[in-house]
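S.K.: below are the sequence and a predicted model; questions follow.
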Amino acid sequence: MAGSEAAGRPAPAYVLGIDLGTTSVKAALLVGAERGQSVAESCSRETRAHTGSLEAGPQGMEQNVQTIMRALNECLAALPQQQLQRVSHIGISGQMHGIVFWRKEKGCKWTECGTGPAFEPEEVSHLVTWQDGRCSPTFLSSLPVPQSHVSLATGFGCATVYWYLKKRLKKSGFPVHLLPEVGDPGSIAGRTICAWHGIPKGAKVGIALGDFQCSVYSCLTERTDAVLNISTAAQLTISMPPGFQPPETPDASSAVTYFPYFNGDYLAVAASLNGGNVLATFVNMVTRWIEELGLQIQESAIYTKIIKAALAQNDSQLSVHPTIFGERHVPEQLASVTNIAVSDLSLGHVTRALCRGIIENLCSMLPVQRLLETGVRRILGSGSALARNKVLRQEVERIFPFPVVYGKDIDAAVGAAMVMFHRK
């Protein structure tokens, strides 16, 4: 870089991608090159933002916005200042479907930190996330039918707004003025009003994008690829043919949703609510049992031990249907364990069966036969749960009759930056 500047060539401009995820935030700096873009630097921080909801009760899933933004500021502060000073565009993605409210003109305040001005949320509500379960099937059935091919589900922002309206007001129409304007992906929402962690004043900021589409955009180059992501939740995705249009009316019983993608295309998505969160719940359950026996073991150590135990068991006759969080197309569905035999009661057998159940559940939503009919030739595997769990990877390769490629840079922050890079 120094040599380029010394030779009289201008220093390269960077595009910053930010992803506000369910469990962590990530920032990625992309720089242009003759053969495309490359990730120059990236940083992530866990948010640890979950907070209880007295109003919604145990079904509520909310996050503290101040905690999320604190993690974002820490993330940006860890990136090299000299590169942030060359950022010309910012792309933003975040967890989809949830909602947060703020007072107009008082959504944030600017404060000074070690790297210069930073903004913090001021008069804002908690974030009601996509995992929120306060809207029961009965409540959802009482709402107007959406003029969309996508069915309404608990955790969707509009459903949450209706829940607040009906809980606090006797009669009220939907506050349409709260909804954001819809723009083209990559279009500019505005510019930074002052320097921010070294990012220059006037940097162009793109409109917010869904983290799911950005994740797919970061890796999907061939229509014959399917993308399997297992993080907090799990998704299996395929590209629909050019010109495809989804049905005009929603089918609440369908396990597949058609998500709008870039350039007028659509993705067929089996979006399961049960992924890494199921394994996390299982580990938490084992931890509580151990504590009740008067012992103490760190959850991280338990996770390592149960995966090791499962790797020692090549098979298990146990059948685990792991839908403890329900599914949007069958929200009342619970989890179950069947085919229990004395020979399959070890921790390794149960863990192996649980991992297989997560993959089988996803496969039941978007079957192998449909993948074959669509022309899928390989699967791109991604996500934190899949990356750290060899048993999950073994079960993916056992169930799907396609080559599975791991290690692809499937990353919403990178995807958000790529969208802005390609449209700047």
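M.R.: It's in.
S.K.: going forward, measure contacts and count neighbours with C-alpha atoms only.
M.R.: Noted.
S.K.: can you classify Gln131 by secondary structure?
M.R.: Of the three states, Gln131 takes coil according to DSSP: H, G, I helix; E, B strand; the rest coil.
S.K.: and it, how many neighbours?
M.R.: 19 (other CA atoms under 10 Å).
S.K.: ok, it - contacts?
M.R.: Met61, Thr154, Gly155, Leu273 (CA atoms under 8 Å, 6 or more residues apart in numbering).
S.K.: just checking, the last one touches Gly326?
M.R.: Read that as Leu273. Yes. At 6.9 Å, Leu273 counts as touching Gly326 under the criterion of CA atoms under 8 Å.
S.K.: so those two - more neighbours on which side?
M.R.: Taking neighbours as other CA under 10 Å, Leu273 and Gly326 compare with Leu273 leading, 22 against 17.
S.K.: distance of the residue lying closest to that one once chain neighbours are set aside from Phe259?
M.R.: Nearest residue to Leu273 in three dimensions, chain neighbours excluded: Ala233, at 5.0 Å (CA to CA, 6 or more residues apart in numbering). Here Ala233 is placed at a distance of 16 Å from Phe259 (CA to CA, to the nearest Å).
S.K.: do the same with Thr224
M.R.: Thr224 is 18 Å from Phe259, by CA to CA.
S.K.: next: Ile18.
M.R.: 21 Å.
S.K.: the two - which one has more neighbours?
M.R.: Ile18 (29 against 18).
S.K.: tell me the contacts of the more buried one?
M.R.: 25-28, 90-93, 412-414, 416-417.
S.K.: kindly report the same for Ala13.
M.R.: Per CA under 8 Å, 6+ apart, neighbours of Ala13: Val31, Gly32, Arg86, Val87, Ser88.
S.K.: and with 6 Å instead?
M.R.: Applying CA atoms under 6 Å, 6 or more residues apart in numbering to Ala13 gives the contacts Arg86, Val87.
S.K.: so which elements touch the lengthiest helix in the chain?
M.R.: Ranked by number of residues, the top helix in the chain under DSSP state H is helix 347-365. For helix 347-365, the elements it packs on are helix 299-311, strand 319-321, judged by 3 or more CA pairs under 6 Å, 6 or more residues apart in numbering; DSSP states H and E.
S.K.: hang on, the earlier thing: just checking, the residue nearest to Leu273 touches Ala271?
M.R.: No. Using CA atoms under 6 Å, Ala233 is not in contact with Ala271; the gap is 7.8 Å.
S.K.: the two - which one has more neighbours?
M.R.: Ala271 (23 against 20).
S.K.: give the buried residues for the helix or strand where the more buried one lies.
M.R.: Taking DSSP states H and E as the definition, Ala271 sits inside strand 266-272. Going by neighbour count (16 or more other CA atoms under 10 Å), the buried part of strand 266-272 is Tyr266, Leu267, Ala268, Val269, Ala270, Ala271, Ser272.
S.K.: so what's the first one up against?
M.R.: Meaning Tyr266. Tyr266 makes contact with Met240, Phe259, Pro260, according to CA under 6 Å, 6+ apart.
S.K.: can we see that at 7 Å?
M.R.: Listed by CA atoms under 7 Å, 6 or more residues apart in numbering, the contact partners of Tyr266 are Ser239, Met240, Tyr258, Phe259, Pro260.
S.K.: this is the other structure I want to compare:
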Amino acid sequence: MRIKDVEAITGLSMKSIRLYEAPVCIGIDLGTTTISSVVICPETGKTYGVYTISNSTNITSARNEEKMQDAALLLERAGKLLDFLIDKFSPIAAIGVTGQMHGIVYSDAELNVLSPLYTWQDQRASTEYCKNLQRQTRYRVAPGYGLATHIFLSQISGLPRGSVYLSTIMDLFAARLCGLERLISHASNAASLGFFDLRRGCFETKVLEKCGVEPKILPVVTVENEVIGKYRDIPVAVAIGDNQASFLGAIKEQESSALANFGTGSQISLVTDDARDMANWGGEIEARPFIDGRYLLCGSVLCGGRAYAIIERFFRAYAVACGLPDSEQYEVLNRLAEKGVESGNVLKVRTTFSGTRNDSSVRGEITGIGEDNFTPEALAAGCLYGMAGELYEIFRKIGSLHIEKLVASGNAVRENRALRRALSEVFKIPVFIPQYGEEAARGAAIFAAAAKSGEPARDIAARCVTYECNNR
């Protein structure tokens, strides 16, 4: 377990915390590559712990389009982390849960795991398959959306025997913690599966029935910020999507800020009161349920931090060919990128290496090559500007004149000053970096605190979100 512990982060002693502070809230994030948690005091806004362990549950498949994780092992690892935190920080006021959206896992009537987690990266329901679904139903879904995956599996007789329910992994985790008999899904999670009516806050069951989906397999949906049960006598809030949790855990001022999140993919998000028609945006932008009757406008890029990882892999392969150890090259790559950004003479890199939500066949490009810039530093810097530019094009389409600051989250931006500069130059607004990281877990803790206390989540976020001193 890799731990960024309380004393190292805050300088506070455990003795002073337990003697003088109010109860804390725990947020846990079942992410694609890591399982993370943040411990906060919602009354004072202080952070007492940031904890991260490796997910390490990927299942190898001979078929490139299949992306799965061992759901039972993932739940076990998350449960052990949660128990560790409860024992360390008790008394706990509430527990919040979030995790990777879009993917699905099957369970039986007792909520026992019956399948792997088919993740958001799964492509067995291909782009063409999803386009056919859209023609049949008029609902846009993309590869990796849980209900598209489910419809595909049902048509090839690929459903696990004994399946009673399907859900996101975090909905199943929360339900099992509370000993529920039926899965409950917040609208932020339910909508990520597809075939969801935003305005009514429910699945389109009639449309799904025409596709062969029985409504009883779906979780019960809530749009409320609510406690759904208890674990070890601690209130547990309904799980929320990691996009919404990241926004809540990274943004102090919702009306004037946008969030650029870099993980394996990347996203640009801002809050709105209007779930607008997406038709004029070509499917690149989604309105997603948020909290308190509001929505997030979100544009997603499939190859965010992964684009930089592909460049790193290129340089690592060269180093190995030269007889050097097979080790990460990010430190060298970051230095090269900074040099390239300073030079101002970078390559033009289109970072659609994994396609787009609309077309998985699209590939990236490297152009503008000349004698003076065909260098490692120009390629590294060009990749960062390409990552920033792909998000900015979506941001521009949304129409965002009221946005005054960009909050950038994720390890890819936290550990890379050159990417921060590229974002600032491309977006032409100040860039702020959350102080502690693991924004989704923080947002889950904030959401749980609001569910327990009844205080608006945005007011708690204003106390609990802080930024690094040197933001730009």
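M.R.: Done, it's in. No experiment lies behind these values; they were computed from the predicted model shown.
S.K.: by how many degrees do the longest helix of structure 1 and strand 266-272 diverge?
M.R.: On the basis of axes from the mean of the first three to the mean of the last three CA atoms, to 10 degrees, helix 347-365 of structure 1 is oriented at 150 degrees to strand 266-272.
S.K.: what span of structure 2 lines up against helix 347-365 of structure 1?
M.R.: On structure 2, the counterpart of helix 347-365 of structure 1 by TM-score structural alignment is residues 376-394.
S.K.: now the matching stretch on structure 1. Mean distance?
M.R.: Following the fit onto structure 1, the mean deviation recorded for stretch 376-394 of structure 2 is 1.0 Å by mean CA distance after the TM-score superposition for structure 1.
S.K.: outside of that stretch, which residues touch it?
M.R.: So stretch 376-394 of structure 2 is contacted by 267-268, 299, 304, 308, 333, 336-337, 339-341, 345-351, 419, 422-423, 426-427 (CA under 7 Å, 6+ apart).
S.K.: buried stuff in it?
M.R.: Buried-residue list, stretch 376-394 of structure 2, by 16+ other CA under 10 Å: 376-392, 394.
S.K.: counterpart of Leu296 of structure 2 over in structure 1?
M.R.: Match for Leu296 of structure 2 (TM-score structural alignment): Leu267.
S.K.: which ones are touching that match?
M.R.: Per CA under 7 Å, 6+ apart, neighbours of Leu267 of structure 1: Thr237, Ile238, Ser239, Met240, Tyr258, Phe259, Pro260, Tyr261.
S.K.: what does Ser61 of structure 2 align to in structure 1?
M.R.: Aligned partner of Ser61 of structure 2 by TM-score structural alignment: Ser53.
S.K.: distance of the equivalent of Asp87 of structure 2 over in structure 1 relative to Tyr14 of structure 1?
M.R.: Using TM-score structural alignment, the equivalent of Asp87 of structure 2 in structure 1 is Gln81. To Tyr14 of structure 1, Gln81 of structure 1 is 12 Å away according to CA to CA.
S.K.: out of the two, which sits in the more crowded spot?
M.R.: A side-by-side neighbour count of Gln81 of structure 1 and Tyr14, using other CA under 10 Å, places Tyr14 first with 24 against 14.
S.K.: that one and Arg86 touch, don't they?
M.R.: Yes. Between Tyr14 of structure 1 and Arg86 there is a contact under CA atoms under 7 Å: 5.7 Å.
S.K.: quick one, what contacts the residue nearest the centre of structure 2?
M.R.: The C-alpha lying nearest the average C-alpha coordinate of structure 2 belongs to Asp242 (CA atoms, centre = their mean; 4.3 Å). Going by CA under 7 Å, 6+ apart, Asp242 of structure 2 touches Thr98, Gly99, Gln100, Met101, Ala440.
S.K.: the last one -> structure 1?
M.R.: Taking TM-score structural alignment as the alignment basis, one finds that Ala440 of structure 2 is matched in structure 1 by Ala412.
S.K.: give the contact list for the closest residue in space to its match that isn't next to it in sequence.
M.R.: Nearest non-adjacent residue to Ala412 of structure 1, counting by CA to CA, 6+ apart: Ser215, 4.0 Å away. Contacts for Ser215 of structure 1 were tallied using CA under 7 Å, 6+ apart; they are Ile410, Asp411, Ala412, Gly415.
S.K.: residue in structure 2 paired with Ser215 of structure 1?
M.R.: Using TM-score structural alignment, Ser215 of structure 1 pairs with Ser246 in structure 2.
S.K.: you'd agree that match is in a helix?
M.R.: Yes. Assigned with three-state DSSP, Ser246 of structure 2 falls within a helix.
S.K.: for Ile268 of structure 2, see how far away it is.
M.R.: From Ser246 of structure 2 to Ile268 of structure 2 the distance is 11 Å (CA to CA).
S.K.: do Thr44 of structure 2 as well
M.R.: For Thr44 of structure 2 relative to Ile268 of structure 2 (CA to CA), the value is 29 Å.
S.K.: which one's more surrounded, the two?
M.R.: Comparing Thr44 of structure 2 with Ile268 by other CA under 10 Å, the one with more neighbours is Ile268, at 27 against 13.
S.K.: I'd say Asp273 of structure 2 and Asp292 touch.
M.R.: No. In this structure, Asp273 of structure 2 is not within contact of Asp292 by CA under 7 Å, at 9.7 Å.
S.K.: quick one: the match of Ala440 of structure 2 and Cys219 touch, right?
M.R.: No. In this structure, Ala412 of structure 1 is not within contact of Cys219 by CA under 7 Å, at 9.8 Å.
S.K.: between these two, point out the one with more neighbours.
M.R.: Ala412 (34 against 19).
S.K.: now do the same contact list for that one.
M.R.: Here Ala412 of structure 1 is in contact with Asp19, Ser93, Asp211, Phe212, Cys214, Ser215, Ser218 (criterion: CA under 7 Å, 6+ apart).
S.K.: and for His321 of structure 1, the neighbour number?
M.R.: Counted with other CA under 10 Å, His321 of structure 1 comes out at 20.
S.K.: that one maps to what in structure 2?
M.R.: By TM-score structural alignment, His321 of structure 1 lines up with Arg350.
S.K.: identify the residues contacting its match.
M.R.: Gly364, Glu365, Ile366, Gly386.
S.K.: in helices, which of the residues you listed appear?
M.R.: Gly386.
S.K.: filter the contacts of Arg350 of structure 2 to the buried ones?
M.R.: Gly386.
S.K.: look up how far Arg140 of structure 2 lies from Gly282 of structure 2.
M.R.: Per CA to CA, Gly282 of structure 2 is found 10 Å from Arg140 of structure 2.
S.K.: which one of the two is surrounded by more residues?
M.R.: Arg140 (18 against 8).
S.K.: now for the more buried one: what does it line up with in structure 1?
M.R.: By TM-score structural alignment, Arg140 of structure 2 lines up with Ser151.
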